[in-house]
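Novice: sequence-free structure coming up:
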């Protein structure tokens, strides 16, 4: 259809987590790459924004392999920058990077663009929701929430060490309070995305580190023209 496609890919610290086939950051990067190649093969103009706590890098949509490779270069550099050491250098609690990337998207995106936002949406707050609503007003917006099975259900038995930068604390999966807190946190993200999807006629899907990226995206692209969530 020769329309612009913008792919926003989150490579923030919270994406550096995974218990199955890959990290969420890798899941997001692979998804962005597959979507970008697919769009270019359909003669669409493709661009995107790669963002983390420290920077956001933008490639405006173009029907150009060179522009696409520049986007992939930004994606590769941001992904490689995610290490256990980098997480202790600060910036983990910067909640504004997600909103700033969305503001950038609203500024560079022309009406009628197909916009993908690939993230775990851990930094979704009121300001970010407003920017997503603004994107959905004049564009087709598709949200892909990256998650890991451990973010939905904790394993049974043992004590889990959790590190957040330099701080380490421990969770007991067998305590009901722990399960309730995890469920409430996960449900809150799901509820916000569902409300946004319903109010703005936006599609969103969950993609998991525990499943094949190819098969998940194949199912999604087959339903992209539909309404509602899988």
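Specialist: That came through fine. Since this is a predicted model, take the numbers as computed values, not measurements. Residues are numbered from 1 along each chain as shown.

Novice: going by C-alpha atoms from here, please, whenever you check contacts or count neighbours.
Specialist: OK.

Novice: buried set for the longest helix anywhere in the chain?
Specialist: For the chain, the longest helix by residue count, based on DSSP state H, is helix 176-199. In terms of neighbour count (16 or more other CA atoms under 10 Å), helix 176-199 has its buried residues at 179, 182, 186, 189, 190, 192, 193, 194, 196, 197.

Novice: helices or strands up against it?
Specialist: Contact partners of helix 176-199 among helices and strands, from 3 or more CA pairs under 8 Å, 6 or more residues apart in numbering; DSSP states H and E: strand 203-208.

Novice: try it again with 7 Å
Specialist: Applying 3 or more CA pairs under 7 Å, 6 or more residues apart in numbering; DSSP states H and E, we find helix 176-199 packed against no helix or strand.

Novice: starting at the chain centroid, how far to it?
Specialist: 16 Å (CA atoms, centre = their mean, to the nearest Å).

Novice: ok, residue 48 touching residue 62?
Specialist: No. Using CA atoms under 7 Å, residue 48 is not in contact with residue 62; the gap is 10.0 Å.

Novice: the two: which has the busier surroundings?
Specialist: When neighbours are counted by other CA atoms under 10 Å, residue 48 comes out ahead of the other of residue 48 and residue 62, with 29 against 19.

Novice: let's bring in a second model and compare:
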């Protein structure tokens, strides 16, 4: 299996080139995920935060909502609290590059699609003036970096994605750490979650195997304090196993012929389709923005549709 095939493995040059495409995207403070499965509540990215600067006597033209009633009552004169706006937001992009992502039936593997999605978001966030960081969870380990207002930090994040992506193969299953392969994505970044504040943004990029249904409630609670977005990567063959009937899957000398009979379809539906249906149902009653991204359409087209509500 050649690592030169961009449909199977990504490279740094490809992720760097996505910066130009990212300039057509928007994650503004007034952002509403018009095309995402955002449920019945209006979801939005919370605005940048305010830093307290000083307490001073009220002046004509001041916002009366900023009057500090306790201080004013104690001093007998109206006093206001003065704030200055923060100039950027810390954005954490969490990217799944574990073995379940190493699958694709048409154009790209899910792992390559996730890498492209992460790169587009990272560049858009950085060019928008915010700090970029995050974590890359691979089949061998997890690499984490704090958000910084630095292009070098973006490049380091992309390099970590490429490294984890290029380590994906069946041999990695033997060398993979139990903690990275069997645990959900969310469970591995809980120490990071503990550091989030009201201005933080956390973007999770994984597939249906990377998030437990019961964790959606936890993410929804978290989204009340911080900005949380979940992207789920899907391959069309995962939606309909019958389309794989008669196909041969090979890796080197290993080859398996897929027989998609009714019995196998039923078992598969229990494992995947019901899980996907539960995920979609949960998002319909949640304020959590969830976007489904497939492996065959250009990622920039899908992301524009999800973030900006462009028509299909």
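Specialist: Looks like it came in fine. Model, not experiment: these values are computed from the prediction.

Novice: matching residue 54 of the first structure against the second structure, which residue comes up?
Specialist: In the second structure, residue 54 of the first structure lines up with residue 140, judged by TM-score structural alignment.

Novice: that match - that's part of a strand, no?
Specialist: No. Using DSSP: H, G, I helix; E, B strand; the rest coil, the assignment for residue 140 of the second structure is coil, not a strand.

Novice: in contact with it, which residues?
Specialist: 175, 176, 177 (CA atoms under 7 Å, 6 or more residues apart in numbering).

Novice: now, of those, which are buried?
Specialist: The neighbour-count test (16+ other CA under 10 Å) marks residue 176 as buried among those.

Novice: of the contacts of residue 140 of the second structure, closest to residue 190 of the second structure?
Specialist: In terms of CA to CA, no member of the contacts of residue 140 of the second structure lies closer to residue 190 of the second structure than residue 177, at 17.9 Å.

Novice: tell me the contacts of the closest one?
Specialist: Shown in contact with residue 177 of the second structure (CA under 7 Å, 6+ apart): 139, 140.

Novice: separation between it and residue 142 of the second structure?
Specialist: Here residue 177 of the second structure is placed at a distance of 10 Å from residue 142 of the second structure (CA to CA, to the nearest Å).

Novice: can you check residue 153 of the second structure too?
Specialist: Where residue 142 of the second structure is concerned, residue 153 of the second structure sits at a distance of 16 Å (CA to CA).

Novice: likewise for residue 105 of the second structure?
Specialist: Between residue 105 of the second structure and residue 142 of the second structure the computed distance is 27 Å (CA to CA).

Novice: chain center to stretch 167-174 of the second structure, what's the gap?
Specialist: The answer for stretch 167-174 of the second structure is 24 Å, by CA atoms, centre = their mean.

Novice: list the buried ones in it?
Specialist: Here stretch 167-174 of the second structure shows 167, 168 as buried, counting by 16+ other CA under 10 Å.

Novice: the alignment partner in the second structure of residue 182 of the first structure - nearest residue in space that isn't next to it in sequence?
Specialist: Matched to the second structure by TM-score structural alignment, residue 182 of the first structure sits across from residue 268. In space, residue 268 of the second structure comes closest to residue 241 once its chain neighbours are excluded; the distance is 7.6 Å by CA to CA, 6 or more residues apart in numbering.
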